[in-house]
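A.B. asks: generate a structure from the sequence data that follows.
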Amino acid sequence: MYPTLRRAEEALAVLLFSVILLLILWQIISRYILGVPVPWTDELSRLLFVYMGVLGAHLAQRDKIHVRIDMILSRLAPGAYRVVEILFNLIILACCIFLIREGMILAARKAVIYMITINVSSWFLFIPLAILGALVSLEVGLQTRDLLRQTSGAGEADRC
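C.D. replies: Okay, the predicted model is just below:
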């Protein structure tokens, strides 16, 4: 939909992956070659991995490449297919609302706990749940809007 935003998200995913890879490589070199372990690399790479997972889940939803079984859906008429897709999207939206709410509660509870080696609140480790819920709900909302605007035979190209 927005090519600049799409490229920025993909560039961020590549950047996160590269930084994680370099952190782990540095951890291996420092521990096994230099003999001086650097403990903060483990926690920082874990934190970045969580954010990379959130970004990846959002990109998968945007591109409609999440794992799904469409054996029954593929046999439906285009109008029925559209109705079922809209129902699925409403269920996903409900799950996202739950994820946003519970993610914020969990992040608030964990905010007082700090990751020892990088001295950062655990809030940063748990708030991605709410961020994921918000990103996916936005994407699913846009997809649902597009489904509602389609005429009954127009959704054929979107099938998996």
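A.B. asks: CA only for contacts and neighbour counts going forward, please
C.D. replies: Noted.
A.B. asks: what segments of the chain are helices?
C.D. replies: Here the chain has its helices, by DSSP state H, at 3-28, 40-62, 78-110, 123-126, 128-149.
A.B. asks: any chance of those in a markdown table, plus distance to Asp70?
C.D. replies: As requested, the helices of the chain are exported to a markdown table (distance: least, C-alpha to C-alpha, whole Å):
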| stretch | distance to Asp70 |
| --- | --- |
| helix 3-28 | 26 |
| helix 40-62 | 16 |
| helix 78-110 | 10 |
| helix 123-126 | 32 |
| helix 128-149 | 17 |
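A.B. asks: what is the burial count for Pro3?
C.D. replies: Pro3: 8 surrounding residues under other C-alpha atoms under 10 Å.
A.B. asks: same thing with Ile69?
C.D. replies: The number of residues packed around Ile69, counting by other C-alpha under 10 Å, is 9.
A.B. asks: ok, now Ala94?
C.D. replies: For Ala94, using other C-alpha under 10 Å, the count is 14.
A.B. asks: list the contacts for Ile97?
C.D. replies: Gly133, Ala134, Ser137 (C-alpha atoms under 8 Å, 6 or more residues apart in numbering).
A.B. asks: same thing but at 6 Å, please
C.D. replies: Counting by C-alpha atoms under 6 Å, 6 or more residues apart in numbering, Ile97 makes contact with nothing.
A.B. asks: give the buried residues for stretch 37-47.
C.D. replies: Thr41, Glu43, Leu44, Ser45, Leu47 (16 or more other C-alpha atoms under 10 Å).
A.B. asks: please give me the structure for this one as well, since I'd like to look at both together:
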Amino acid sequence: MIGSSIHSHGARVSWGRILADNAEELVAMLLLCIIGAVMVAQVFLRTLLGSPLSWPEELSQFLFVWCSVLGATGAAKRLALVRLGAVADSLPLGLRKGFDYLVLLLVLAVLAVLGWYGWSLMSRTSFSFATLPFTWAWAYAAAPALAVLMGLRLIQLQVFKRRFVFIETVIVPPGTPEQETSA
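C.D. replies: Next up, the predicted model:
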């Protein structure tokens, strides 16, 4: 039930909070499962029946673009992307906070440029996939989506000091060897 709560690191956390904090990763996992199922079906049809489908490769490419965007957003909120930790850690606490905000502003600026160019490319594109009934604009929409999602998650993390409840802390209980090696 969404309204019920569970324990994560000793604290009670609602399923709604877990779903909100991990929405990108959950959608990416679903898309990866779809990619896997479609490609298994394609291999089966091609190898055993000699009758491959025309669309699985294009669908897989399209979904993989979106999985990458959603995965990058999940990595950003875990601070798992490249960061300037060695520089920041060498600074005094007061300067470190300022440095962290400067880096956030620079990342947001890069995301804004990426989002703008992605939006521009998306809005100019009208050609369709060879086998799928939609245009490449849907694939190019991943760039502005990345800019917005990652920007929001980074602002939540750094400005609003949100402490995300990551799905892996709910699935793997704290103190288990799997949890300790992922830390």
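A.B. asks: thinking again about what came up before, distance to Glu10 of the first structure added to the buried residues of stretch 37-47 of the first structure, as JSON lines?
C.D. replies: Putting the buried residues of stretch 37-47 of the first structure into JSON lines (distance: C-alpha to C-alpha, whole Å) gives the following:
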{"residue": "Thr41", "distance to Glu10 of the first structure": "24"}
{"residue": "Glu43", "distance to Glu10 of the first structure": "23"}
{"residue": "Leu44", "distance to Glu10 of the first structure": "21"}
{"residue": "Ser45", "distance to Glu10 of the first structure": "19"}
{"residue": "Leu47", "distance to Glu10 of the first structure": "19"}
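A.B. asks: what's the neighbour count on the counterpart of Ala57 of the first structure in the second structure?
C.D. replies: Aligning on TM-score structural alignment places Ala57 of the first structure opposite Ala72 in the second structure. Counted with other C-alpha under 10 Å, residues neighbouring Ala72 of the second structure total 19.
A.B. asks: and Ala72 of the second structure, how far from Ala145 of the second structure?
C.D. replies: From Ala72 of the second structure over to Ala145 of the second structure the distance is 11 Å, taken as C-alpha to C-alpha, to the nearest Å.
A.B. asks: cool, Leu70 of the second structure as well?
C.D. replies: Taken as C-alpha to C-alpha, the span from Leu70 of the second structure to Ala145 of the second structure is 9 Å.
A.B. asks: more crowded one of these two?
C.D. replies: Leu70 (25 against 20).
A.B. asks: just give the nearest non-adjacent residue to that one, would you?
C.D. replies: Glu24 (5.1 Å; C-alpha to C-alpha, 6 or more residues apart in numbering).
A.B. asks: what does the one you found align to in the first structure?
C.D. replies: Glu24 of the second structure maps onto Glu9 in the first structure, by TM-score structural alignment.
A.B. asks: and for that match, the neighbour number?
C.D. replies: So Glu9 of the first structure, with other C-alpha under 10 Å, has 16 neighbours.
A.B. asks: gap between it and Pro3 of the first structure?
C.D. replies: 10 Å.
A.B. asks: what does Leu148 of the first structure give?
C.D. replies: Plainly put, Leu148 of the first structure is 23 Å away from Pro3 of the first structure if you go by C-alpha to C-alpha.
A.B. asks: swap in Leu135 of the first structure?
C.D. replies: 17 Å.
A.B. asks: cool, and Leu44 of the first structure?
C.D. replies: 30 Å.
A.B. asks: counterpart of Phe44 of the second structure in the first structure?
C.D. replies: Using TM-score structural alignment as the criterion, Phe44 of the second structure maps onto Ile29 of the first structure.
A.B. asks: got the contact list for the residue mapped onto Ile105 of the first structure from the second structure?
C.D. replies: Applying TM-score structural alignment, one finds that Ile105 of the first structure aligns to Ser120 in the second structure. For Ser120 of the second structure, no contacting residues are found, by C-alpha under 6 Å, 6+ apart.
A.B. asks: contacts for stretch 44-53 of the second structure, please.
C.D. replies: Contacts of stretch 44-53 of the second structure (C-alpha under 6 Å, 6+ apart): Gln42.
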